[in-house]
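S.K.: based on what follows, work out the 3D shape:
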Amino acid sequence: MLLKQFFIEKIAHSSYLIGGNTTCAIIDPSRDIDRYLEAAEAEGLKITHILETHLHADFVSGHMDLAEETGAAIYAPAAGQCTFPHVPLSDGDTFRIEDMEFLVLETPGHTPDCLVYVVTDTSRGDTPVAAFTGDTLFVGDVGRPDLFPGKAQDLAGKLYENLHTKVMTLAPECLVFPAHGAGSLCGKAMGAMRFSTIGYENTYNPALNSADTEEFIRSLTVNMPPAPDHFARCSDINRRGPASVRNLPPLKAMKPAEFYERMNDSDTIVVSIRNYATFGGQHIPGSYHIDMGGNFATFAGWVLPPDKEILLVTDSPEQAHEAAIQLRRVGLDRTTGYLKGGTHAWVTAGYTTDHIHQLSPSEVHAKIQDPKTVLLDVRSKDEYESQHIPGAINIMAMDLRTRAGELDADRPTIAICRTGHRSSLACSLLKQQGFSDVYNAAGGITGYIAAGYFPE
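M.R.: Next up is the predicted model:
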């Protein structure tokens, strides 16, 4: 049995190749499928099976592209009611890939359609060797059940039952391979290890050590991290079958005049992905800023309108193409162009730019001594409550799309986050809504503390 893990940073997504001597399966593939094709070819394997553990909410899956490229059959939960050709799977179903026997466990909880694939290598023995747990069981955590309005309590109860009566009854030495790791928002507090064992999780996973069902349900339905907007879209995209990447519009390098003409279409938005200091120095008025140095795909899926055409401002063509890949991962398929030559070409052609002053920690400290200045902490509620600068107002960056009206647009406003990435996004959202006297706290609260300004 051959096993390879593929990990995508930022969205913290794990997918897998599991194979025998001549054939293999890909489990929970991402949309950029070249990694699987190259890995299979390098091992001399033919991809014959594509296995989905559930309809993923946090990313658009590559099952359709991979099936189109390889001719492999897609295996997916029957409960997902997928509308593309597939082999529907239910509890107790089995199938084989060479000497490997796959047993299907239905484990609704994170979503109503979750599956776990339990694999036995019959050439070695009759005890399951691996469980591909999707978003049911993570290292140090379990899948969040609160993504479906009005169903959190019921799903959490089902998750408790399925974990304790099915998954955790597997042999202690059975390896656990989840679909996500630390950094994903599909759970509450995942560990950094990318695989585990049933025995280790039974002993050390806090969620599995809840005293009873009620405590388990409460822990997964109270004070959960907010879910990004694209979580509500991606499951349905995956159910219908995503558009083929090869059929999406190509990314075009646009000279300033063409870029200017296209950006003025009401169906189009401009997104700068350069670092926040560069964006602050000079950017196209009205543009979104999502720093590629931060959690780019997640923040883009969270705040960018999915029905708009996207034009990028980047540091290089290579960065533009990487951004397009990451945007497709969260279902933003209409990325059609980027500014050739960047903002240097833009201003050389005579077009207008805007600015956001970047404040050092000492400048932030000096400026907030003026009672007219608003210090806006744009981190999550939990981060804010853990530690914040006295007097700061807490509105999460992504919520400024709807909550900016709670602030006075005429007062100087400093946005601050942990390091400066989210706060720059916040500044761009405020500027779009008429705030003119806006500042970004470069280095965030991390820099502020390091400079010695945080109260003892």
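S.K.: can we go C-alpha only for contacts and neighbour counts from here?
M.R.: OK.
S.K.: measure residue 104 to residue 168 for me?
M.R.: Applying Cα to Cα, to the nearest Å, one obtains 14 Å for the distance of residue 104 from residue 168.
S.K.: okay, those two: which has more neighbours?
M.R.: Higher neighbour count among residue 104 and residue 168: residue 104, with 22 against 18, using other Cα atoms under 10 Å.
S.K.: pull the number of nearby residues for the nearest residue to residue 10 once chain neighbours are set aside.
M.R.: Excluding the flanking residues, the one nearest residue 10 by Cα to Cα, 6 or more residues apart in numbering is residue 295, at 5.4 Å. Number of residues near residue 295 (other Cα under 10 Å) recorded here: 16.
S.K.: ditto for residue 123
M.R.: Using other Cα under 10 Å, residue 123 has 10 neighbouring residues.
S.K.: same deal with the one 4 residues further on?
M.R.: Residue 127 is flanked by 14 other residues according to other Cα under 10 Å.
S.K.: hang on, residue 192 packs against residue 180?
M.R.: No - Residue 192 lies out of contact with residue 180 (Cα atoms under 8 Å); the separation is 9.8 Å.
S.K.: helices or strands next to the helix or strand containing residue 120 in the packing?
M.R.: Element membership for residue 120 (DSSP states H and E) is strand 115-121. Counting contacts by 3 or more Cα pairs under 8 Å, 6 or more residues apart in numbering; DSSP states H and E, strand 115-121 packs against strand 100-106, strand 130-134.
S.K.: so what secondary structure elements neighbour the shortest one?
M.R.: Counting contacts by 3+ Cα pairs under 8 Å, 6+ apart, strand 130-134 packs against strand 115-121, strand 175-178.
S.K.: what does the longest one rub up against?
M.R.: With Cα atoms under 8 Å, 6 or more residues apart in numbering as the contact definition, strand 115-121 has outside contacts at 1, 53-54, 77, 99-108, 126-134, 136, 167.
S.K.: give the ChimeraX command for selecting the buried subset of those residues.
M.R.: Buried members of the contacts of strand 115-121, defined by 16 or more other Cα atoms under 10 Å, are picked up in ChimeraX with:
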select :53,54,77,100,101,102,103,104,105,106,107,108,128,129,130,131,132,133,134,136,167
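S.K.: to compare against the first, here's the next sequence to fold:
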Amino acid sequence: MTPSTVITVETPSLGDRSYLVHDGEVAFVVDPQRDIDRMLAAAADAGVRITHVFETHVHNDYVTGGHALAHAVDATYSLNADDDVTFDHHGVHDGDVITVGTMDVTVLATPGHTFTHLAYAVSPAGAGLEAATAVLTGGSLLFGATGRPDLLGPEHTDTLVRSQHASVHRLADLLPDAATVHPTHGFGSFCSATQSDATSSTIGDERLRNPALTQDEDDWVEAILAGLNAWPAYYAHMAPANSSGPAAPDLTLPERADAEELRRRLADGEWVVDLRNRTAFAAEHAPGTFNFGIEGPFATYLGWIITWGTPLTLLGESVEQVAQAQRELVRIGIDRPAAHATGTPAEFTTDGVTGSYPTATFADLADVLHHRDVVVVDVRNRNEFAEAHIDGAVNVPLPELVQRAGEIPAGQAWVHCAAGYRAAAAASILAAAGLDVVAVDDSFDSAREVGLVR
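M.R.: Model (predicted):
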């Protein structure tokens, strides 16, 4: 009996994983990302043929590649039969068993993240659930956590959180301890109710450490609901896109813009985004441009903040950097940037005049506060601010900053977040608005160490 092999295709920038599961000859895929070439390459490297594509749910955090992948390889595309979608697919139900090569895939209803959420247990053909070797859990059972239950709106949250608890217990009751757990979310994704540092797990591990399986239901529900925070605004566009069967993306480079076109686009209120790292941007940049470094959670925060449909131009040090940004963006439904340019900041301007602003540490901020008044701008989310903050800091979460930049008090603005990435984006936004800024590029733990947080 050939054992199944689970190959993980990671998307760290969105905190998600997709899976290719095969028996050495044929394979199925679960929750593929939009850029399907990665999954096709994984199948080619394994020497297997994809015959089935499964979705655990209609995703809220990214545009699926399932529809496009199934068409590309002529595979059966399966979703919950109760999902409201507009394209042809194979509708599956709780308890269905689909044989893929020498593997049985058992469909398990696991509502909670959504009402129609499914998990897929993998067993040797004919062996039954008691012999399951793996389970693909989507946004239900995560590593030491669960998927969040509030993405469908507050009117459904109470029902879904109880359903999530029951679903996790159902998986633990049905499956053997040795079955490996393979969630889609849980690696920094905002679809997770809580986060864990674990990188792998089994049903047995989860029985011992997952609060949903170790705590009283009411206590767990109370803790989950109390810990929920904001999610990216672009999520509102993901389910509609996924319900209509998104096609494969166009990853060819957009047109190249010269300095005069960049000037015009900025004057028209379009977004021109510099992809370089935050240190390089602070040292020199084209005035009016925003910094969302490609090395961090680029698509998450850009997609969260930009007004949907605003023309977007990408500035990179290289074509490869722009191409990476395009790949990130198509995953959240921003399919075609308006233009791109590569080169140095001076080449992005018509007069060669560039801008800059200082960077600093929390120790620098502590020293400055002893000598003069500055404005401390904390761009972390409200729950982070409520947990601990610098006395007198103004809290404007990064996703609200474009609309609320006018609320920043007069004076030099020292902008910080938890680790530096959001502060860099915020500093670039405020600098473009004409404010005198200093970007604090430091860990918030350092603020505690120098006595700024008590």
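S.K.: thinking again about what came up before, neighbour count: residue 192 and residue 180 of structure 1, which is higher?
M.R.: A count of neighbours by other Cα under 10 Å puts residue 180 above the other of residue 192 of structure 1 and residue 180, at 29 against 13.
S.K.: so who does that one touch?
M.R.: Applying Cα under 8 Å, 6+ apart to residue 180 of structure 1 gives the contacts 12, 13, 14, 134, 135, 138, 186, 194.
S.K.: go again using 10 Å as the cut-off
M.R.: Applying Cα atoms under 10 Å, 6 or more residues apart in numbering, we find residue 180 of structure 1 in contact with 7-8, 11-15, 133-135, 137-139, 143, 186-187, 190-192, 194-195.
S.K.: what do you get for residue 117 of structure 2?
M.R.: Going by Cα under 10 Å, 6+ apart, residue 117 of structure 2 touches 55-59, 79-80, 82-83, 108-111, 137-140, 164, 167.
S.K.: now the helices and strands packed on strand 115-121 of structure 1 in TSV, with distance to residue 219 of structure 1?
M.R.: What follows is these, written out as TSV (distance: least, Cα to Cα, whole Å):
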stretch	distance to residue 219 of structure 1
strand 100-106	22
strand 130-134	20
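S.K.: show me what residue 175 of structure 1 aligns to in structure 2.
M.R.: Under the alignment by TM-score structural alignment, residue 175 of structure 1 pairs with residue 180 in structure 2.
S.K.: any idea how many residues pack against that match?
M.R.: Residue 180 of structure 2 has 23 neighbouring residues, counting by other Cα under 10 Å.
S.K.: same check, this time on residue 71 of structure 2
M.R.: Neighbour tally, residue 71 of structure 2, other Cα under 10 Å: 14.
S.K.: tell me the counterpart of it in structure 1.
M.R.: Matched across to structure 1, residue 71 of structure 2 falls on residue 68, judged by TM-score structural alignment.
S.K.: which of the contacts of residue 180 of structure 1 fall in helices?
M.R.: Counting by DSSP state H, no part of the contacts of residue 180 of structure 1 is found in helices.
S.K.: which of those fall in strands?
M.R.: Judged by DSSP state E, the contacts of residue 180 of structure 1 include 7, 8, 13, 14, 15, 133, 134, 137, 138 as members of strands.
S.K.: and the two most separated of these?
M.R.: Longest distance between any two of those is 18.4 Å, between 8 and 137; criterion Cα to Cα.
S.K.: and those two? Which one has more around it.
M.R.: More crowded of residue 8 of structure 1 and residue 137, by other Cα under 10 Å: residue 137, with 32 against 12.
S.K.: how about the more buried one, what's its match in structure 2?
M.R.: In structure 2, residue 137 of structure 1 lines up with residue 141, judged by TM-score structural alignment.
S.K.: how about that match, nearest residue that isn't a chain neighbour?
M.R.: Closest to residue 141 of structure 2 by Cα to Cα, 6+ apart is residue 168, at 5.6 Å.
S.K.: please give me every residue in contact with the residue mapped onto that neighbour from structure 1.
M.R.: Under the alignment (TM-score structural alignment), residue 168 of structure 2 pairs with residue 163 of structure 1. Residue 163 of structure 1 makes contacts with 107, 108, 109, 136, 137, 142, 169, 208, as judged by Cα under 10 Å, 6+ apart.
S.K.: wait, which of those residues is closest to residue 32 of structure 1?
M.R.: Checking the contacts of residue 163 of structure 1 one by one against residue 32 of structure 1 (Cα to Cα), the nearest turns out to be residue 136, at 23.8 Å.
S.K.: doesn't residue 107 make contact with the closest one?
M.R.: Yes - using Cα atoms under 10 Å, residue 136 of structure 1 is in contact with residue 107, at 6.9 Å.
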